[in-house]
Each structure stands twice: as C-alpha cells, then as structure tokens.
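Peer 1: Test case, fold it:
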Amino acid sequence: MGLGALSAVSLKEAREEAEKWRAVARQGKDPIKERERIRREAAKADHTLTVVAKEAFAARQAELKDDGKAGRWFSPLELHVLPKLGNVPIEEIDQQDIKNTLAPIWHSKGETAKKAMNRLGIVFRHGAAMGLDVDLQATMKAKALLGKSRQVRKNIPAMPWGEVPTFYESLDDGSVTHLAFRLLILTAVRSRPLRFIHLDELHGDTWVIPADKMKTGKEFHVPLSSEAQRIIEQAAAFERDGYLFPNVRKGVISDANMSRLMERQELEARPHGFRSSFRTWCAEATDTPREVAEMALAHETGSKVERTYRRTDFLEQRRVLMERWAQHVTGQSAEVVKLVAK
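Peer 2: Presented below is the predicted three-dimensional model:
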C-alpha cells in the first residue's frame, strides 16, 4: 500500500500514515478498501444537494430577473427542501426522500410545493450534466407518490371596477402612500416598478420602466394620463435620490404600506388586485381589443411567431385607453369606450 511519493511525504509523515493503516488492518479491515471508501465519502460530501443546487442556481442567474437577487427562484428550495436534504449527497436522494420532504406542504401550500419540485428537477438535471449518478425521474416518481394537491388556488382579491372611483377619492391626504396608491391604480402596473419609480424613467407623458424592474424582463412603456402626470408632479415634492416614493428612513415604500392601508379600511381587496379591476373594466365597459388590454398589463398574447411579426406595443391606443381609465377612476366619465386596433 503506497503512502505517497518520496519527494512529497516526509519520513515522519510516512511512519504516522503507516501506523494509522496498520491499526485499520488490526481491526480486520482492508486498508486499501477502507481508504477508497473514505475517498468516495469525501467526494460525495462535495456533491450534496445544497452544493449542486447552488451551482444550478448560479448557472441560471443570467436568465432570471435582476440575476435572481430577489431570491424567488431559490427560496422554495432554501425554505422547504434544503433544511432536510441539503447535506445529503444528491446521488443518494430518491423519490421517497423527496416525497417525505414535501408532503407537509403538498396540500397546504400547493403552489410553493410545486415550485420546489420544479426547482429540484432542474437541480437533478444539472447534477446529471456534472456527470453525477442521479435519478432524473426522482421528482416525477415523487409526484406520483404525493398525488394531486388538494389546495384550491385563490386569486388575489380585487375591487369591483365600479367601486374604484370611491376608493380613489378617499386617497386624498397627499401623503407618499396615498400618491403611490393613486399612481398604481392609474397605471395598472405591478407594485415593484411603481414603488421604485425614478425620475430618470419619466419622459413627458410616457414612463419607461427598465427591463430589470419588469416581471417579463423587457423594457415597458406606460402612457401617462393627465391625472397620472398630476400625481407625479405632487410626488416630486417627496423625491429622494431620484425616487418618487421614498420610505421614511431609507429606501422606498414597501408593499406592506399600501396593503395595511386597505386592511385598516377593512377591505378584502389588495393593491395587486387593481390590475384585475382595470382588466375587467376593459372587458365590461369598453370595446378595447384584447391585444391592447393585455398589452396595457404587459401581458404577452398570441404565439411566438405571431409576437415576432407583431412589432407594436399599441402605445397610442393604450394612451387613449389609460386616459379613459383615469376619467373613470376620477369619476369624470361613465361612457362606454370603443377602441379599434390598428
């Protein structure tokens, strides 16, 4: 049994190694086989689920919004899988392990559990690409063992569009939260780009949201109604570091600021639900073409080929639509609007 090259191992080290392996032999074990077993265990320790998951995440970061810094891609694994299986070599994980890990949330937090399962599948495929002996069907077999989730998906509560003008009128104290809420309703955008709106993004009657603030990962142009521009002018008085809606101490206002406002008024609806209020108004109170209404929410429609050839964002049609929405929100108009897609 070799103990290493003469030039690399000193006489003292050789004697210590020799005594260590003689002790193994005295226990009735084969020193060479025992050394190989220890090497294999060390190699497995380098390929635990946590290690491979982090490598898989790093490989996908370029595809994720803001390089995945928000943590949404990794969090289902970090919260619900890695605490139980993180230190286990990925080659040793089977469908039973996955089933036992996700069973506690499979029916109570179905969407989160499905995301965790999806991420696990990606991690296992990454492990296979690394040359590891993983079971690529483990997640599929785990799903079969778990069965169909009983959780019923609930939509975010939305305010009926007919009630929006009354709520909008109540946002009248001129505070950062009220102004942010008004602009959220008027533009029908998501909370994050609204909360982080910056003066550099405003170009007259158009708000250009950078790609890294959009869920789609693509730059988006929002037409600003006269009312929206008025709100922005008022918010400019609170501007700090270029951000229109700063928090009291640092950063910008949080989602909780606006959610708590609705909770205090004992409203079931939530801020994100105003996107649904706007979309339902488009369908029920206007003749807006579907493509225009969906584009107003930055939703993609049609096939990939169709989107390739349709090189318009319907900005001018949306400009008319958002002006009409502002008129409805401010109680100035109740007429049915007809928009024709060009």
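Peer 1: Could you use CA atoms for every contact and neighbour count after this?
Peer 2: Noted.
Peer 1: what helix or strand does the residue positioned nearest the centre of the chain sit in?
Peer 2: The residue lying closest to the centre of the chain (Cα atoms, centre = their mean) is residue 72, at 4.2 Å. Element membership for residue 72, per DSSP states H and E: none, as it lies in no helix or strand.
Peer 1: Distance of it relative to residue 220?
Peer 2: Separation of residue 72 from residue 220 (Cα to Cα, to the nearest Å): 22 Å.
Peer 1: ok, now residue 83?
Peer 2: 39 Å.
Peer 1: higher neighbour count, those two?
Peer 2: Neighbours were counted for residue 83 and for residue 220 using other Cα atoms under 10 Å; residue 220 has more, 19 against 12.
Peer 1: Apart from its chain neighbours, what residue comes closest to that one?
Peer 2: The shortest distance from residue 220 to any non-neighbouring residue, by Cα to Cα, 6 or more residues apart in numbering, is to residue 209 (5.2 Å).
Peer 1: May I ask you to confirm that that neighbour is in contact with residue 221?
Peer 2: Yes - using Cα atoms under 8 Å, residue 209 is in contact with residue 221, at 6.3 Å.
Peer 1: okay, these two: which has more neighbours?
Peer 2: A direct count of neighbours by other Cα under 10 Å for residue 209 and residue 221 places residue 209 higher, at 22 against 19.
Peer 1: for that one, what are its contacts?
Peer 2: By Cα atoms under 8 Å, 6 or more residues apart in numbering, the contact set of residue 209 is 193, 197, 201, 219, 220, 221, 222.
Peer 1: For the fifth one, give me its contacts.
Peer 2: So that's residue 220. Residue 220 is in contact with 208, 209, 210, 211, 214, 298, counting by Cα under 8 Å, 6+ apart.
Peer 1: 7 Å instead?
Peer 2: For residue 220, the contacting residues are 208, 209, 210, by Cα atoms under 7 Å, 6 or more residues apart in numbering.
Peer 1: And the fourth one, by the same measure?
Peer 2: For residue 219, the contacting residues are 209, 210, 211, taking Cα under 7 Å, 6+ apart as the criterion.
Peer 1: Closest to residue 172 out of those residues?
Peer 2: Nearest to residue 172 among the contacts of residue 219: residue 209, at 26.2 Å, using Cα to Cα.
Peer 1: Number of residues surrounding residue 252?
Peer 2: Residues near residue 252, counting by other Cα under 10 Å, number 19.
Peer 1: Would you confirm that it contacts residue 245?
Peer 2: Yes - Residue 252 is within contact range of residue 245, at 5.7 Å (criterion: Cα atoms under 7 Å).
Peer 1: Name the residues contacting each of these two.
Peer 2: residue 195.
Peer 1: Following up with a second sequence; could you model it the same way so I can compare the two?
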Amino acid sequence: MGLGGYPTLSLASARSVAQRWRTVAAEGRDPVKEREAEARAARREDVSLAVLTADAFEARKAELKGDGKAGRWLSPLNGHVLPKLGKVPITDIDQRDIRDTLAPIWHTKADTARKAMNRLNIVFRHAAALGLDVDLQATEKAKALLGKSRHKPKHIPAMLWSDVPAFYSSLEEPSLTNLAMRLLILTGVRSKPLRFIRLEQIEGDVWTIPGEAMKGRKGATSDFRVPLSQEAQRVIDLALPHFRNGFLFPNTRQGVISDMTLSRMMERRKLDARPHGFRSSLRDWLAEATDAPHEVAEAMLGHVTDSGVVRAYRRTDFLEQRRVLSEQWASYVCGGTREVVSCVSTR
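Peer 2: Purely as a prediction, here's the structure:
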C-alpha cells in the first residue's frame, strides 16, 4: 500500500500514516478499501450518477456497435435523466427519484423511457460492482410506481407487397434518389448501409456490408453478404455516373444522401409508406409467395436469429438460397409472376 511520494509526504508524516493503517489492519480491516471509502466520502461528486454513468459506458462500449460513438446508448440518460439526477450521488437515489424523473415521458415517449430505465439498471449494477451501497431493485420499484405504460407502439408504415411493382415502375428515371430507392427495394437492406454503399464493398454479384454498419452485429466476423440480382446490378451500373468520394450515392456537397431524402420523396407522392417499410414488404412476400424456410427468410433481412450457441454451430448465411430468392423478388418487382416460387436453385 503506497502512502505517497517524497518530498510531498515527509518521512515523519509517512511514519504517522503508516502507523495508522497498521492499526486498521490489526483490527482486521482492509486498509486499501478503507482509504478508498474515505476518498469517496471526501469527493462526493466522484459517485454522482453522471460519473458512474460515464464509467459504466466506458466498461461496456466495446459491446456496442461502433464502440458506442454514435451516442445512442447514452442519449436516453443524457436527454431525460442526467439533467435532473446527474449531480446526485448514486447511493442517494431511490425509486421515487427515478419515478419523478421518468414520469413526464413514461406514457408519451415509452420507448425512450424504457431504454432510460434499462440503462439506469446497468449503471446501478456497475456501481454495486464497485462496492457502492446502492439499491439494485430501485428501477424495478420505480416501474411498479409508474405503472403500465399506456403508449401503443406504431409500426413504420409499409407498402403492400402487391403494390411494390407499380411503385418500382414509377422510378424509371435514373435520378440519384430513384436509383437509391430501387436498390433499397431490391436488396431489402436498411437505409444506412444502402446510403453508405461503396464500390469496394461489391465483388461480382455479392455486396458485403461491414458488420459495424449492420444493426445487431459488430466486428468483421459479422459482415453481411447481400446477393445482388441482375436487376440490382443494373441499378448499380446506372448509378456509377453519380459516384464520388468512394460513395455510390453521394449528396451534392459531401458525404452521402440523407435518410430524409428517400422519406420526403415518398411524402411528396402522398404515400403513407416509408422506405424502411419495404423490408416488411419483402418479408411478407417471402411468407406469402415463397416456400422459403423461416431461417432463410430472416437471413434475407439480415436478422440475427436463434441463440449464440446455435449460431456457433450453424455457420451458413444461406447465400445460395438467398441468391435465388433475390432473383425471384427482382423478377416480381419488375412485373413478373405472382405465383408461389421455390427458393431451390434450378441452375
């Protein structure tokens, strides 16, 4: 146990301090822990909720996509909890404090409130692991005080799969927005990886999306391969004149087109559906018009299914089956058959 350095700590002071901690040890107590407890008591701000939240985030950010740089893990706390409770020692916070803090959004912003409550629970457990005297049941007690949320979640509006071919045919003009929308429909990917697509990610008829760009995935080993139908490859070729700074869909200044670009295009057309809803259109088509097994259909959307143990043994990403289905989807979207199709290749 270090006592301090000379000349900041004199020899006489060192002897006095050493004797004190020897006495503590002789009484069966841990001198190091006793000193840490005294330091925490002397600096109450070090155990404030804000400090413990930052510490908990640092400990867990490696588990988050992009190491949590987007700030989404912290945003529910930064927006609704820390402004009120950030300076309060976490050891002083109880269920009533949490209830009073989240009550204004418990029914109106239920998803944000739920995330804030979950993050708080993690921070409290982190504090307990550090040896702080916190109530690990505080968040559960707060939920009991708040009651069941009256909020009813609203799903993102999606276009019926039977209406997709007509909409797709209306995108014939090779503008940047139309081409991005067409590729979004054909591949069933989310908006972000679509908007940030780079040519080096495409090899032949396969587009490999980095794992960190995929929701629920992290790291190079979680890269997601997207089979590109002939129609999708044609759309990419049509987009090449727009290529700039490594991006296939750049905006007019720098970076890429925004998510709102696609949404506003659909709004201008007086459509209720939104771009993200085409994933639902594709999933419904897979369920109602193909014989694709559940695992293959979910893989078409890049969903992570089953437990980690199952995934550890099942290494396939069903690329060949998805390649067949992608061609069939493209054929249907371009005005092809509505008959039930098989995901088994006939090649």
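Peer 1: count of residues packed around the aligned residue in structure 1 for residue 303 of structure 2?
Peer 2: Structural alignment (TM-score structural alignment) places residue 303 of structure 2 against residue 299 in structure 1. The number of residues packed near residue 299 of structure 1 is 12, by other Cα under 10 Å.
Peer 1: Can you show me the helices along the stretch 201-342 of structure 1?
Peer 2: According to DSSP state H, counting those that start in this stretch, the stretch 201-342 of structure 1 carries its helices in the segments 226-235, 255-264, 273-285, 290-296, 304-309, 315-329.
Peer 1: which residues sit against the helix or strand encompassing residue 38 of structure 1?
Peer 2: Taking DSSP H and E as the definition, residue 38 of structure 1 sits inside helix 31-45. Identification of contacts with helix 31-45 of structure 1 by Cα under 7 Å, 6+ apart yields 1, 21, 24, 25, 89.
Peer 1: what's the counterpart of the third one in structure 2?
Peer 2: Pointing back at residue 24 of structure 1 there. In structure 2, residue 24 of structure 1 lands on no residue (TM-score structural alignment).
Peer 1: Contact partners for residue 24 of structure 1?
Peer 2: Residue 24 of structure 1 neighbours (Cα under 7 Å, 6+ apart): residue 31.
Peer 1: Contacts only, for the aligned residue in structure 2 for residue 288 of structure 1.
Peer 2: In structure 2, the residue matched to residue 288 of structure 1 (TM-score structural alignment) is residue 292. Going by Cα under 7 Å, 6+ apart, residue 292 of structure 2 touches 286, 343.
Peer 1: Can you identify the helix in structure 1 that spans the most residues?
Peer 2: helix 110-129 (DSSP state H).
Peer 1: Superposed on structure 2, what's the mean shift for that helix?
Peer 2: Compared with structure 2 after fitting, helix 110-129 of structure 1 deviates on average by 0.7 Å (mean Cα distance after the TM-score superposition for structure 1).
Peer 1: which other helices and strands contact that helix?
Peer 2: Contact partners of helix 110-129 of structure 1 among helices and strands, from 3 or more Cα pairs under 7 Å, 6 or more residues apart in numbering; DSSP states H and E: helix 49-60, helix 75-80, helix 95-106.
Peer 1: redo that, cut-off 8 Å
Peer 2: The contact analysis (3 or more Cα pairs under 8 Å, 6 or more residues apart in numbering; DSSP states H and E) places helix 110-129 of structure 1 against helix 49-60, helix 75-80, helix 95-106, helix 138-146.
Peer 1: The first one corresponds to what range in structure 2?
Peer 2: Residues 49-60 of structure 2 are where helix 49-60 of structure 1 lands when matched by TM-score structural alignment.
Peer 1: mean shift between that stretch and structure 1?
Peer 2: Looks like 0.9 Å for stretch 49-60 of structure 2 (mean Cα distance after the TM-score superposition for structure 1).
Peer 1: now that stretch, how far from the chain's geometric center?
Peer 2: Averaging C-alpha positions (Cα atoms, centre = their mean, to the nearest Å) puts stretch 49-60 of structure 2 18 Å from its chain's average.
Peer 1: which parts of it are buried?
Peer 2: Buried residues in stretch 49-60 of structure 2, counted by 16 or more other Cα atoms under 10 Å: 49, 50, 51, 52, 53, 56, 57.
Peer 1: got it, and stretch 186-202 of structure 2?
Peer 2: For stretch 186-202 of structure 2, a neighbour-count test (16+ other Cα under 10 Å) marks 186-191, 193-198, 202 as buried.
Peer 1: can you put these in CSV and add distance to residue 273 of structure 2?
Peer 2: As requested, the buried residues of stretch 186-202 of structure 2 are exported to CSV (distance: Cα to Cα, whole Å):
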residue, distance to residue 273 of structure 2
186, 16
187, 17
188, 15
189, 16
190, 15
191, 14
193, 20
194, 18
195, 19
196, 22
197, 23
198, 27
202, 29
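Peer 1: Which of those residues sits closest to residue 176 of structure 2?
Peer 2: Nearest member of the buried residues of stretch 186-202 of structure 2 to residue 176 of structure 2, counting by Cα to Cα, is residue 195, at 10.7 Å.
Peer 1: Any figure for the gap between the aligned residue in structure 1 for that closest one and residue 253 of structure 1?
Peer 2: Taking TM-score structural alignment, the alignment pairs residue 195 of structure 2 with residue 195 from structure 1. Separation of residue 195 of structure 1 from residue 253 of structure 1 (Cα to Cα) stands at 6 Å.
Peer 1: joint contacts of these two?
Peer 2: Contact with both residue 195 of structure 1 and residue 253 is made by residues residue 245, according to Cα under 8 Å, 6+ apart.
Peer 1: Looking at the helices of the stretch 201-342 of structure 1, which is nearest to residue 126 of structure 1?
Peer 2: Comparing the helices of the stretch 201-342 of structure 1 by Cα to Cα, helix 304-309 comes nearest, at 27.1 Å.
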